[in-house]
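Novice: One predicted model, sequence on top.
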Amino acid sequence: MNHLYSPCDQTIYVVPSILPSRLNCLQRDTPCFDSPSYSSFAVDSGGSRPIRGSDNSIYEPDDASLPVASYYVTDSTRWGVSNIGRFMDPSNGSYIIYTSRQFTNTLDSELFQTARMSPSSLRYFGIGLKNGMYSVVLQFAEIFFPDDETWKSVGKRIFNIYIQ
């Protein structure tokens, strides 16, 4: 609900919030009546096709075009992603980067060959997840900066991860 206050007549007007299509389940304490319930989801950030991981999870592709301040919800309504911010000069305009590098110490090297970039905020969210205890696995690989000990090489990253 949005509350609007009019100082002229000192009245508070209550206006129901209307969420964009397929995001009606994201309000606090609002069950997803029309959506199936899930107990997991897996995303291949920047990927273009589903991939079965070594853990038998199906990693859904995340290659939708996300312009400045936008969101995308999958057709399965299982998860979504939002992006805020704009690069001054995106290399390909899609905010997705690719590498042909093969990563070691993983059975799923293909999952680390694409990534979605965001200059400010990139959020993934599960939709219709059942209440319960979850194990969360986050996997990262640096594919944008080289690891060559020059001024352009790999630096430190800070991640703010919150789960509610």
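Specialist: Perfect, thanks for sending it.

Novice: C-alpha from now on. contacts and neighbour counts both.
Specialist: OK.

Novice: Centre-most residue in this structure?
Specialist: residue 124 (2.6 Å; C-alpha atoms, centre = their mean).

Novice: Looking only at the host helix or strand of that one, what residues are buried by neighbour count?
Specialist: Using DSSP states H and E, residue 124 maps to strand 121-126. For strand 121-126, burial by neighbour count (16 or more other C-alpha atoms under 10 Å) applies to 125-126.

Novice: same deal with stretch 126-133?
Specialist: 126-129.

Novice: Stretch 60-77 now?
Specialist: 60-64, 66, 71-73.

Novice: now what about it, what contacts it?
Specialist: 22-23, 35, 42-51, 79-86, 94-96, 127 (C-alpha atoms under 8 Å, 6 or more residues apart in numbering).

Novice: which of these are buried?
Specialist: Buried among the contacts of stretch 60-77 (16+ other C-alpha under 10 Å): 22-23, 42-47, 50-51, 79-84, 95-96, 127.

Novice: if I read this right, the residue nearest to the centre of the chain contacts residue 80, doesn't it?
Specialist: Yes: in this structure, residue 124 is within contact of residue 80 by C-alpha atoms under 8 Å, at 5.7 Å.

Novice: could you measure the residue nearest to residue 53 when sequence neighbours are not counted against residue 138, distance?
Specialist: With C-alpha to C-alpha, 6 or more residues apart in numbering as the criterion, residue 53 has its nearest non-adjacent residue at 6.1 Å, and that residue is residue 108. Counting by C-alpha to C-alpha, to the nearest Å, the separation of residue 108 from residue 138 is 13 Å.

Novice: Quick check: the closest residue to residue 126 other than its chain neighbours vs residue 132, distance?
Specialist: Once flanking residues are discounted, residue 126 sits nearest to residue 79: 4.3 Å by C-alpha to C-alpha, 6+ apart. Distance of residue 79 to residue 132, given as C-alpha to C-alpha: 17 Å.

Novice: Against that first model, consider the following:
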Amino acid sequence: MVAASYSFYINCGGGKVATKNGKTYNDDTDEGGAAKFYHKENTIWAFSSTGNYLESKNPNYIPPIDESDKLSLNNNNNNDDAELYTNARASPLSLTYYGFCLGNGNYTVDLHFAEIVFTHDQTYKSLGRRIFDIYIQGNLVQKDFNIAEAAGGIGKAVIKSFNASVINGTLEIRLYWAGKGTTAIPQKSIYGPLISAISVYTDHGNGSGISAAAVAGIVVGVVVIIVLMIFAILWRKGCLGKRNSSTQELQGLELQTGMFSVRQIKMATNNFDRVNKIGEGGFGPVYKGKLPNGIIIAVKQLSSKSMQGNREFLNEIGAEEHQIELDWQTRKKICIGIARGLAYLHEESRVKVVHRDIKATNVLLDEDLNSKISDFGLAKLDEEDNTHISTRIAGT
């Protein structure tokens, strides 16, 4: 029989803290990151963080308190716990803390919050709004939580207490950004959930022991999760499968590209609503979308029947530094080459073809700037009994 634990305390994003009431909060100073799973040695807890901060090259997953908020924090919190709120752990999308090897029974979960990134002054940094949802054991216990609003201001601490039932020795606390609040104020990439500390405790008498088999099962589960997270990170970095070649193609062009989750794209296009459809090309349908910061985007949804891939996509988004200056004589040469190609398709080819999507991005040039017509995704045969003309929206 392995003895079960009935409490644990974490100073999220900060160092080890011993309070006057006898509680010792474990340090939680791992740098974190997207697709990160971390288990601190000799503890019964771990955390995982998912999501990418939009348009941020150096995201901060452990934000420190803003200097202007230190005085407010010390004046509005007890001296023995103010240190818990000088750092916090943040995530752009989802932040989950796990408790392992807990005795079964009823627990009290205290979540400590303080808005330490935004300020309470009259500067631009005071305009941010942080809103997220809180889940305990998979159940939504707090929707649209706003730290500053709940605490009564910036730099003030607030503790939210919840009841939780542990029946299999594990506890899950999840903070999830629901796409609300600000994403670019006062600066980009400081949105998403943020938490200062966690206290989990219960009356020892209310819990029951946990068997060695259950503990072994939990440990095996943790190991499996860690292995899966490692594979996810390796795949993301292009170290597994065919992803490496496509990543190299993007990096080779030095494009200003960013990564978006499927959830963010669905939000931008209202789950690919047909009302937002603006066209259809060789890749598939194209939708109009709007990012949380107001930027209007076009989203290409790759069709399962499409024969196009990375090279065709890169041809459409080629970077400006790889473009060349064309004089009018060269432009004339290119246009005549296109005309010759179309004339061949219409009149000289054994099988007569109508391209139906001639545009600059569908004309390739060789090293001598000779025209090559490409992208026949919308092409049709020119048959006397079958018209190639259609009235539906297609192409760009």
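Specialist: Thanks, I have it. As the structure is a computational prediction, the values presented were derived from the model and not from experiment.

Novice: Alignment lookup: the residue nearest to the centre of the first structure to the second structure.
Specialist: By TM-score structural alignment, residue 124 of the first structure lines up with residue 97 in the second structure.

Novice: got a list of what its match touches?
Specialist: 45-48, 172-174.

Novice: overlap between these and the first structure?
Specialist: Contacts conserved in the first structure for the contacts of residue 97 of the second structure, using both residues aligned by TM-score structural alignment, their matches' C-alpha atoms under 8 Å: 45-48.

Novice: Switch those over to JSON lines; also include distance to residue 314 of the second structure.
Specialist: Listed next are those as JSON lines, based on distance: C-alpha to C-alpha, whole Å:
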{"residue": "45", "distance to residue 314 of the second structure": "44"}
{"residue": "46", "distance to residue 314 of the second structure": "40"}
{"residue": "47", "distance to residue 314 of the second structure": "37"}
{"residue": "48", "distance to residue 314 of the second structure": "34"}
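
Novice: of all the residues you listed, which two lie farthest apart?
Specialist: Pairwise distances across these peak at 10.6 Å for 45 and 48 (criterion: C-alpha to C-alpha).

Novice: State the distance from the residue nearest to the centre of the first structure to residue 55 of the first structure.
Specialist: 20 Å.

Novice: What's the match for residue 7 of the second structure in the first structure?
Specialist: Using TM-score structural alignment, residue 7 of the second structure sits opposite residue 40 in the first structure.

Novice: coming back round to it: state the distance from the match of residue 124 of the first structure to residue 62 of the second structure.
Specialist: For residue 97 of the second structure relative to residue 62 of the second structure (C-alpha to C-alpha), the value is 15 Å.

Novice: mind listing which of the buried ones among the contacts of stretch 60-77 of the first structure are in strands?
Specialist: Counting by DSSP state E, those place 43-45, 51, 79-84, 96 in strands.

Novice: re earlier: any idea which of the buried residues of stretch 126-133 of the first structure is the one closest to residue 152 of the first structure?
Specialist: residue 126 (34.9 Å).

Novice: That closest one reaches residue 41, doesn't it?
Specialist: Yes: under the criterion of C-alpha under 8 Å, residue 126 of the first structure makes contact with residue 41 at 7.0 Å.

Novice: list residues touching both of those two?
Specialist: In contact with both residue 126 of the first structure and residue 41: 78-79, using C-alpha under 8 Å, 6+ apart.

Novice: List the contacts of the corresponding residue of the first structure for residue 125 of the second structure.
Specialist: Aligned counterpart of residue 125 of the second structure in the first structure: residue 152 (TM-score structural alignment). Applying C-alpha under 8 Å, 6+ apart to residue 152 of the first structure gives the contacts 145-146.

Novice: Same question for the one 3 residues further on.
Specialist: Listed by C-alpha under 8 Å, 6+ apart, the contact set of residue 155 of the first structure is empty.

Novice: how about the helices in the first structure?
Specialist: Assigned by DSSP state H, the first structure shows no helices.

Novice: Now do the contacts for whichever residue in the second structure pairs up with the residue nearest to residue 126 of the first structure.
Specialist: In the second structure, residue 79 of the first structure lines up with residue 45, judged by TM-score structural alignment. Residues near residue 45 of the second structure by C-alpha under 8 Å, 6+ apart: 8, 39, 97-100.

Novice: before we move on, the earlier item: pipe the buried residues of stretch 126-133 of the first structure into TSV and attach distance to residue 148 of the first structure per row.
Specialist: Below are these laid out as TSV (distance: C-alpha to C-alpha, whole Å):
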residue	distance to residue 148 of the first structure
126	37
127	40
128	43
129	42
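
Novice: So which residues of the first structure form strands?
Specialist: Using DSSP E, strands in the first structure cover 2-6, 11-15, 43-45, 51-52, 58-62, 70-73, 79-84, 96-98, 114-116, 121-126.

Novice: Dump these to a markdown table, plus distance to residue 161 of the first structure.
Specialist: Formatted as a markdown table, those follow (distance: least, C-alpha to C-alpha, whole Å):
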| stretch | distance to residue 161 of the first structure |
| --- | --- |
| strand 2-6 | 28 |
| strand 11-15 | 32 |
| strand 43-45 | 16 |
| strand 51-52 | 24 |
| strand 58-62 | 19 |
| strand 70-73 | 18 |
| strand 79-84 | 14 |
| strand 96-98 | 21 |
| strand 114-116 | 16 |
| strand 121-126 | 9 |
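
Novice: And those: which comes nearest residue 164 of the first structure?
Specialist: Once the strands of the first structure are compared by C-alpha to C-alpha, strand 121-126 is nearest, at 10.0 Å.

Novice: average gap between that closest one and the second structure?
Specialist: Strand 121-126 of the first structure, aligned to the second structure and superposed, deviates on average by 0.9 Å (mean C-alpha distance after the TM-score superposition for the first structure).

Novice: Tell me what angle that strand forms with strand 79-84.
Specialist: Taking axes from the mean of the first three to the mean of the last three C-alpha atoms, to 10 degrees, one finds that strand 121-126 of the first structure is oriented at 170 degrees with respect to strand 79-84.
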